[in-house]
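In: please work out how this folds:
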Amino acid sequence: MPAEGRSPNDRQPGPIADAVSGNWVDRRAPAAWRPYLRLSRADRPIGTWLLLLPCWWGLTLGILATGSARPHDLWIFAGCAIGAWLMRGAGCTWNDVTDRDIDGGVWRTAGRPIPSGQVSVRGAILWMCAQALVAFAILLTFNTAAIALGILALLPVAVYPFAKRFTWWPQVFLGLAFNWGALLAFTAHTGALAWPAVALYLAGIAWTLFYDTIYAHQDREDDALIGVKSTARLFGAETPRWLRRFLVAAVALMGLAVLGAAPRGDILALGIALGGPVAFAAHLVWQLGRLDLDDHGGLLTLFRANRDAGLLVVPFFALAALFV
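Out: As a prediction, this is how the structure comes out:
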């Protein structure tokens, strides 16, 4: 994403337009590393949070389903955090490699390291592989079923950057990739995939459609000029109605996941766990109340607010598991 006033041909590394103000990459990272860290979106942590939170949902839901936490769960919790940072970085690097020609024609993305000439395609690919290999080493510390799921996750990650070229629903492919951790972390704890985890995964996909449609409205004019598809362009002025549908789907599916995971007859644990979807729903409703499709700064603020929406779920699931 470009620096304010940056020409696409400017090769001097500088802060990115929608990076967090005063982020550590701009302030503390060695100058030679900054383009690579920007490829990984290390200056914009919201994407890591959105990839990580479904992992923590899945882990805490798995603990609720089994009724017992184990010491290894602490490593799953931490390993997911490290892995999310690495795989978000690898995925963003892959996205920038495949989108390098498109990015150069969009103001918000023209300053990214590849189209602005700060990083070569070869250098970006090597950086992507390095991140993915470290993440794979972490994956190998999980059980066999989780490892298999982690390998399968590469398919939606690989396809996503191309989705906006052939479908008006690229956000679905983003959701498939970004919420895979719900399946993986649940399985890393329980040892096997179960339908409550699938329901939680589908809830995450609906949530991704909600927040990434908001995000995509920042680019709808540029996307129209270069022919890139998105749900923002597809829905247009009907976006609020569609967002309400995604909200209802996400909350209903999350509630279904809780009903399937909570032990039968344990009303206290069930009631606490259902507080997660309720709090989650309240936050999404709050976002809808502040939605202005023409306010790009406001759209970015709402998009980033989804970290808090997702975080609200985790303590309810974790607390419910303590009472099982």
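In: for the rest of this, base every contact and every neighbour count on C-alpha atoms.
Out: Will do.
In: quick check: most distant residue from the centroid of the chain.
Out: Most distant residue from the mean C-alpha position of the chain: Gly265, 34.1 Å away (Cα atoms, centre = their mean).
In: how close does it sit to Leu259?
Out: In this view, Gly265 and Leu259 are 11 Å apart by Cα to Cα, to the nearest Å.
In: gap between the residue lying closest to Asp10 once chain neighbours are set aside and Ala124?
Out: In this structure, Asp10 finds its nearest non-sequential neighbour in Ser116, 5.7 Å apart by Cα to Cα, 6 or more residues apart in numbering. Remark: distance between Ser116 and Ala124 (Cα to Cα) = 13 Å.
In: next: Cys80.
Out: Cys80 is 24 Å from Ala124, by Cα to Cα.
In: please generate a structure for the following sequence too, so the two can be compared:
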Amino acid sequence: MADTPTTPEPDGQVSDAVTGNWVDHLAPAFSRPYLRLSRADRPIGTWLLLLPCWFGLALAMLWDGQASLHDAWIFLGCGAGAFLMRGAGCTWNDITDREFDAKVERTRSRPIPSGQVSAKQAAAWMILQALIAFAILLTFHTNAILLGFLSLLPVVVYPFAKRFTWWPQVFLGIAFNWGALLAWTAHTGTLNWPAVVLYVAGISWTLFYDTIYAHQDTEDDALIGVKSTARLFAENSPKWLQGFLILTVALFAVAVYLAASDRSPLSLVVALAGPWAMGWHMQWQMRRLDTDNPTICMHLFRSNRDTGLIPLLFFAVAWFL
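Out: Down below sits the predicted model:
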């Protein structure tokens, strides 16, 4: 870490936080550095961790045609768990990356490099969030609990991936889409092929949106030696992103077909329209992409919340057909 903390934004705000976010304006002052560690002022990451969970649950319900009050709890529990585990994961990321963050313009205002909290305080906050998430996990099926334990491995490894591979986005995808496997298993009690294919589709989607995100930092990353797919692809990024788009939609469609093929023809068609509509939203991002414009990259990255919500609307309709 730098010998002296960098100058934080006014009132400790993080430079890439959402304008007018509730943390900076409504949260008690003592809690703000910790909520910033959890990225509560930047909710898109929670959405991107949560949406694969809801994908897995929705397809599992289409798979066996069953729904219960416990599914409502899985739905809500995944929401709370995604918030907590995203917070714990981001805190871990900030602890391990504190020296890098102090050298990057966009991240030097984060709580640790700006001196708002110490690494030890951040570690305590990380453990607290993980323990609460663990309590929620214990209410799920035993096999889902086991999957939850396994998910810790990619979470721990991801922050270090940028040090040894040009493909850290793959490790992020492995971690961020684990919920597809977990929520499917929480509903069915077993892990089946539709969930596995859905999981791989999610990894491809992560490569799409996080490569766009990584283009904000390519110059700083090059100076400090941090690797990413954005740096690897460089001016060829649009071609690679188009490939990830096609792969995401194709694999997602296969997962939907495997899960819903025994339903009525109309239900299957509506469910398959979900990945198709998702692909059109990703194509909308491609038309607006400018990898040299960090503002556009951040806007498009955040728009992937809507990318993921779109197929869920189709799945909900398909359930009633």
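In: looking at Cys80 and Ala124 of structure 1, which is more packed in?
Out: A direct count of neighbours by other Cα atoms under 10 Å for Cys80 of structure 1 and Ala124 places Cys80 higher, at 26 against 22.
In: quick one: map the more buried one onto structure 2.
Out: Matched by TM-score structural alignment, Cys80 of structure 1 corresponds to Cys78 in structure 2.
In: what of Arg38 of structure 1?
Out: Using TM-score structural alignment, Arg38 of structure 1 pairs with Arg36 in structure 2.
In: show me what contacts its match?
Out: Arg36 of structure 2 makes contacts with Val14, Val23, Arg110, Pro111, as judged by Cα atoms under 8 Å, 6 or more residues apart in numbering.
In: dump those residues into a markdown table; add secondary structure, neighbour count and distance to Asn192 of structure 2 as well.
Out: Shown next, in a markdown table, are those (DSSP: H, G, I helix; E, B strand; the rest coil; neighbours: other Cα atoms under 10 Å; distance: Cα to Cα, whole Å):
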| residue | secondary structure | neighbour count | distance to Asn192 of structure 2 |
| --- | --- | --- | --- |
| Val14 | coil | 24 | 41 |
| Val23 | helix | 22 | 40 |
| Arg110 | coil | 28 | 40 |
| Pro111 | coil | 27 | 41 |
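In: check the gap between Arg112 of structure 1 and Ile102 of structure 1 for me.
Out: 11 Å.
In: over to Leu139 of structure 1?
Out: 33 Å.
In: the two: which has the busier surroundings?
Out: Per other Cα under 10 Å, whichever of Leu139 of structure 1 and Ile102 has more neighbours is Leu139, with 23 against 16.
In: these two touch, right, the more buried one and Ile147?
Out: Yes. Under the criterion of Cα atoms under 8 Å, Leu139 of structure 1 makes contact with Ile147 at 5.9 Å.
In: what residue in structure 2 is paired with Leu53 of structure 1?
Out: With TM-score structural alignment as the criterion, Leu53 of structure 1 matches Leu51.
In: ignoring the adjacent residues along the chain, who's closest to its match?
Out: Here the residue nearest Leu51 of structure 2, using Cα to Cα, 6+ apart, is Gly308, at 6.2 Å.
In: who touches the one you found in this structure?
Out: By Cα under 8 Å, 6+ apart, the contact list for Gly308 of structure 2 reads Leu48, Leu51, Met278.
In: tell me how far it lies from Ala88 of structure 2.
Out: Counting by Cα to Cα, the gap from Gly308 of structure 2 to Ala88 of structure 2 is 22 Å.
In: cool, and Leu147 of structure 2?
Out: From Leu147 of structure 2 to Ala88 of structure 2 the distance is 17 Å (Cα to Cα).
In: more crowded one of these two?
Out: Between Leu147 of structure 2 and Ala88, counted using other Cα under 10 Å, Ala88 has the larger neighbour count: 27 against 19.
In: pull the contacting residues for the more buried one.
Out: Ser38, Trp125, Met126, Ile127, Gln129, Ala130.
In: 6 Å instead?
Out: Taking Cα atoms under 6 Å, 6 or more residues apart in numbering, we find Ala88 of structure 2 in contact with Met126, Gln129, Ala130.
In: swap in Ile205 of structure 1?
Out: Counting by Cα under 6 Å, 6+ apart, Ile205 of structure 1 has contacts Gly175.
In: 10 Å - rerun?
Out: Ile205 of structure 1 makes contacts with 54, 171-180, 199, 246, 249-250, as judged by Cα atoms under 10 Å, 6 or more residues apart in numbering.
In: what does Cys129 of structure 1 give?
Out: With contact taken as Cα under 10 Å, 6+ apart, Cys129 of structure 1 is in contact with Ala90, Thr93, Trp94, Ala135.
In: show me what it lines up with in structure 2.
Out: Checking TM-score structural alignment: Cys129 of structure 1 goes with Ile127.
In: is its match in a helix, a strand, or coil?
Out: Here Ile127 of structure 2 is helix, with the state taken from DSSP: H, G, I helix; E, B strand; the rest coil.
In: how near is it to Lys120 of structure 2?
Out: Remark: distance between Ile127 of structure 2 and Lys120 of structure 2 (Cα to Cα) = 11 Å.
In: please apply the same query to Thr185 of structure 2.
Out: 35 Å.
In: what's the answer for Leu191 of structure 2, then?
Out: 38 Å.
In: these two: which is more packed in?
Out: Between Leu191 of structure 2 and Lys120, counting by other Cα under 10 Å, Leu191 is the more crowded of the two (19 against 11).
In: please pull up the equivalent of the more buried one in structure 1.
Out: So, by TM-score structural alignment, Leu191 of structure 2 is matched to Leu193.
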